[in-house]
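Engineer: Okay, here's the prediction I keep looking at, along with the sequence it came from:
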Amino acid sequence: MKQSILLVEDDASIAIVITAALEAEGFKVDRCESIAGRDRLLAGGTYGLMLTDVMLTDGDGIETLGRVRDQFPRMAVIILSAQNTLDTAVRASDTGAFEYFPKPFDLEELVRTVRQAIGSAGNAEQADEPDEVAQGLPLVGRSAAMQAVYRMITRVLRNDLTVLILGESGTGKELVAEAIHQLGKRASGPFIAVNTAAIPAELIESELFGHEKGAFTGAHARHIGKFEQAAGGTLFLDEIGDMPMQAQTRLLRALQSGKIRRVGGTEEITLDCRIVAATNRDLLPMIASGQFREDLYYRIAVVPIELPPLRERADDIEALSRHFLSRAAAEGLPRRQLSQAGAELLARQPWRGNVRELRNFIYRLALLAREEVIDAATIEPLLSGDAAQARAADAAVAMPATFAAALDAWLADAAPPAGQLYDSALAAFERPLFLHALSRTGGNQLRAAQLLGINRNTLRKRLVELDIHPEDATVRA
């Protein structure tokens, strides 16, 4: 006997294609294009699976899906949607849907998923009651690359599996961590973020695990570490690839045992937080070279989520730009709009600093633009200025002759306004200066600080603020 499938889709062309593909697989398909038609067919038939669009002719297909799941708990559901946002993916997950497919989708993958769903229908546990979806979700983008990220996020919302977020600097790794927290079952608890690269090696264990009074010189009182601060919520370990080896060992022990001890203490404290880690480094070569523990990698990378660089999701640049203009206005900057020509110009840029660079550029654009609607003619000079500054930075890192020569070249190219030379020059040359110092010392931060004549902690702080990693310098040396 053929297994029956109910297809609820108001786009006739999509419905025809899906029906033909499923019938070729031996399924019997009944079709309708509305919520009313869906309810009528459900009342008169028995279906092993329902494929449903979200926006139907008479309403939102997800809003009434809870009632359908209550009436037919053994029927699997797959949701299709052209509303390709994180909000839609989360709503689909909250209904207990077997899978969510953003349009356009791969038809072969859809058919494979239908077969899997039919096989598992009725065996899965009922999902928890859906939580209210958080407003102001932090991620923007409808590209295929971001759809894959959304789908991975929805898979971890109802569990406490450890997540490792991978991606270049500026791609929004902390935003993904925040989304997992805000939309997950620990949303009512704290979200504690720790940049492990910004903490001196000798203090990182105290920061993470806490310490008792008298544990070391300067420990004048008990200190509660980040693990305890995150109790009931989420602990986000950013830049975990830069964590010292000794701290890696203690972190591994804590994750394996589910318990920690404060530095200098004997009491075992049971962990009650979800761990989300992130890094912009490739950990596998670091494992091979002995810089990162392999057992820790497999402990934190239970669910890896890889964020695409902005160059691989250029379709999202316009939406991101308009989003940042709106955010800038909400934060007190002039309210601006973006012309289509301006949006197209932005979409053609490389944005080496990813979403972070785009955001900073849009905020600067909102501040400096004189007209309400920003066109390409307004954007081009600012883009040219950024390119000139980047060329000056490259020249300074290479140190072709003398610093003065590089400065003269930059002044001829960039020509900052009178009264802004100091700030402009510092912004252009501080990053390459630090890169040069690190390249001269093989990435050794202590020696680089001594070469520059500054405190090592000051160097560490500026490296984080400038988004510099020691390996950046060693590659360019």
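Structural biologist: Right, received. Where do you want to start?
Engineer: For the rest of this, base every contact and every neighbour count on C-alpha atoms.
Structural biologist: Will do.
Engineer: so which helix or strand takes in residue 319?
Structural biologist: Using DSSP states H and E, residue 319 falls within helix 317-330.
Engineer: buried set for that helix?
Structural biologist: 317-318, 320-322, 324-328 (16 or more other C-alpha atoms under 10 Å).
Engineer: packing partners for that helix?
Structural biologist: Helix 317-330 sits against strand 337-338, helix 340-347, helix 354-368, with contacts defined as 3 or more C-alpha pairs under 8 Å, 6 or more residues apart in numbering; DSSP states H and E.
Engineer: The structure to be compared is supplied as follows:
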Amino acid sequence: MKGSVLIVDDDRAIRTVVAAALRREGHTVVTAASVGELHRALAADLPDVLVTDVVLPDGNGLDVVAKLTTEHPNLPVIVFSAQNTLATAVRATEVGAFDYLPKPFDLDVLAQAVRGAMAKGRRQPADLPDSEVGGGPSLIGRSPAMQEVYRVIARVVSNDLTVLISGESGTGKELVAQAIHDLGPRRRAPFVALNMAAIPRELIEAELFGHERGAFTGAASRVAGKFEQAAGGTLFLDEIGDMPMDAQTRLLRVLQSGEFTTVGGARTIRADVRIVAATNKDLTQLVQIGQFREDLFYRLNVVPVALPSLRERRQDVPLLARHFLDRAAEDGLPRKQLDRDAVAVLENYDWPGNVRELENLMRRIAALSRDEWVDAESIRRSLGEAGSAQPTAGDAGIEAAVRARLERIAIEEPRALDDGTLYDRIIGEVERPLIEAMLARHQQNQLRAARALGINRNTLRKRLDTLGIEMAGNRSDGAD
């Protein structure tokens, strides 16, 4: 689809390059360098698409777009900006921009956006809060990978579509979920999070849907589940890949019908929540091996958000490091500064623990470094100490490994220390590899594995079922 395009940018080089690219697409192009020239061009001939920068010498492009919403409601506008923040992306959507592109952008992406604008017409302004999000979560990053995340968030906050956030541990999946909630129309209602990996498998349904008095041993009174607690708001299901199959079935029914019943209850309750799920696992692979329902995957994966690892957005490391040092100072720790060599070390590190690891490192440096200025050697030493602070069973014994695991949980998931699930969680983490190793050693023969472990075969079978361990070949007989 060909048409006329008005390009507004005070940088002559950008106007020239963008105009040439769009003319190659067959469009008629007019350019302007200011808000004043923009209005004169609109008065002379209304284009099919307007492409404008945010910062102009005599005004703000987003303010112009906001006015054009009423003056020219059928004019689609594409906004680009070097102010690559989540606030800019949200504001662009709020004022009714058809699309938002962070600078620098790929010319092919711009050409595709122009084609989409001409084909689909103008998007309606989203019902979003003010662009300055007070008290919202800090999503920080100017890298292209994070800009894409911002664009997706900006497009989904005004609706109730289910979102599935994927990414490695420590990339900030809960921050994204919180941002979607805080920027959307449900922001005044509760945001409730539930980590599937932190809940014993047999209690997940009661946690999700609540239970009635007497529903099971120990159920002394009625308890509302997360769906009821999040009524009107957002329910964040973290580590959804760890949800057992029976609970997956019940969750699927809720997503299909919008209703649920408590454990042991008969009354149908309306599920008035937005679902945001997250996982650090490949759910498509879990579907293939039968550990995750395919129909539930498609119900959850309506809007996928793929969070990049920190090594995929290295240019954001200095910005994040500065932010975490500033936050540490606000918490009462000594203020620290990073020199250039220290920043270079941070940028070249692979960050297996992602943003969470960087935050922990900055807080440790703020607390322990004697000098105000932190050099490269201090960073290397701190990174080395972080690695040695997590002993394994092989080099420091089971006791040290458990202590290290508890310390990590205290940093990453402090709520897990008080939610009553810690014992079952730690025992499960130790028990699972132990049982799997013995089964592998004895060619999946349950009887021989049980003997090696010093337990009854029926006990082993129960533990296999509870832990969800799949048997390769399903050998349970006693044949040697």
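Structural biologist: Sure, I can see it. Because the structure is predicted, anything quoted here is derived from the model rather than measured.
Engineer: Overlay the chains and give the TM-score.
Structural biologist: The TM-score (TM-score structural alignment, normalised by the length of structure 1) is 0.83; 427 aligned residues with a C-alpha RMSD of 3.0 Å.
Engineer: Show me what residue 403 of structure 1 aligns to in structure 2.
Structural biologist: Structural alignment (TM-score structural alignment) places residue 403 of structure 1 against a gap in structure 2.
Engineer: Residue 403 of structure 1 is in contact with residue 393, isn't it?
Structural biologist: No: using C-alpha atoms under 8 Å, residue 403 of structure 1 is not in contact with residue 393, being 11.2 Å away.
Engineer: And these two? Which one has more around it.
Structural biologist: Set residue 403 of structure 1 next to residue 393 and count neighbours by other C-alpha atoms under 10 Å: residue 393 wins out with 22 against 15.
Engineer: Name the helix or strand for the more buried one, please.
Structural biologist: Going by DSSP H and E, residue 393 of structure 1 is in helix 376-398.
Engineer: Now the element after that helix, going C-ward?
Structural biologist: helix 403-414.
Engineer: and the very next helix or strand once past that following helix, what other elements does it pack with?
Structural biologist: Moving toward the C-terminus from helix 403-414 of structure 1, the next helix or strand (DSSP H and E) is helix 421-440. Applying 3+ C-alpha pairs under 8 Å, 6+ apart, we find helix 421-440 of structure 1 packed against helix 376-398, helix 445-452, helix 470-476.
Engineer: related to what we said a few turns ago, give me the buried positions along the helix holding residue 393 of structure 1.
Structural biologist: 376, 378-379, 382, 388-398.
Engineer: which among those gets closest to residue 459 of structure 1?
Structural biologist: residue 397 (17.2 Å; C-alpha to C-alpha).
Engineer: Next one: that closest one from residue 438 of structure 1, what distance?
Structural biologist: Distance from residue 397 of structure 1 to residue 438 of structure 1, counting by C-alpha to C-alpha, to the nearest Å: 11 Å.
Engineer: For residue 369 of structure 2, which non-adjacent residue is closest in space?
Structural biologist: residue 378 (7.8 Å; C-alpha to C-alpha, 6 or more residues apart in numbering).
Engineer: which residue lines up with the one you found in structure 1?
Structural biologist: Residue 378 of structure 2 maps onto residue 378 in structure 1, by TM-score structural alignment.
Engineer: Is that match in contact with residue 372, as I believe?
Structural biologist: No: using C-alpha under 8 Å, residue 378 of structure 1 is not in contact with residue 372; the gap is 11.0 Å.
Engineer: ok, residues contacting the helix holding residue 319 of structure 1?
Structural biologist: Residues from elsewhere that reach helix 317-330 of structure 1 (C-alpha atoms under 8 Å, 6 or more residues apart in numbering): 140-141, 310, 334-338, 343-344, 346-347, 358-359, 362-363, 366.
Engineer: Just tell me the aligned range of it in structure 2.
Structural biologist: Using TM-score structural alignment, helix 317-330 of structure 1 pairs with 317-330 in structure 2.
Engineer: compared with structure 1, how much does the matching stretch deviate?
Structural biologist: When structure 1 is overlaid, stretch 317-330 of structure 2 sits 0.9 Å from its aligned residues on average, using mean C-alpha distance after the TM-score superposition for structure 1.
Engineer: pretty sure residue 235 of structure 1 is in a strand, no?
Structural biologist: Yes: checked against DSSP: H, G, I helix; E, B strand; the rest coil, residue 235 of structure 1 lies within a strand.
Engineer: got the contact list for it?
Structural biologist: Contacts of residue 235 of structure 1 (C-alpha under 8 Å, 6+ apart): 191-194, 226-227, 273-276.
Engineer: now do residue 106 of structure 2
Structural biologist: Counting by C-alpha under 8 Å, 6+ apart, residue 106 of structure 2 has no contacts.
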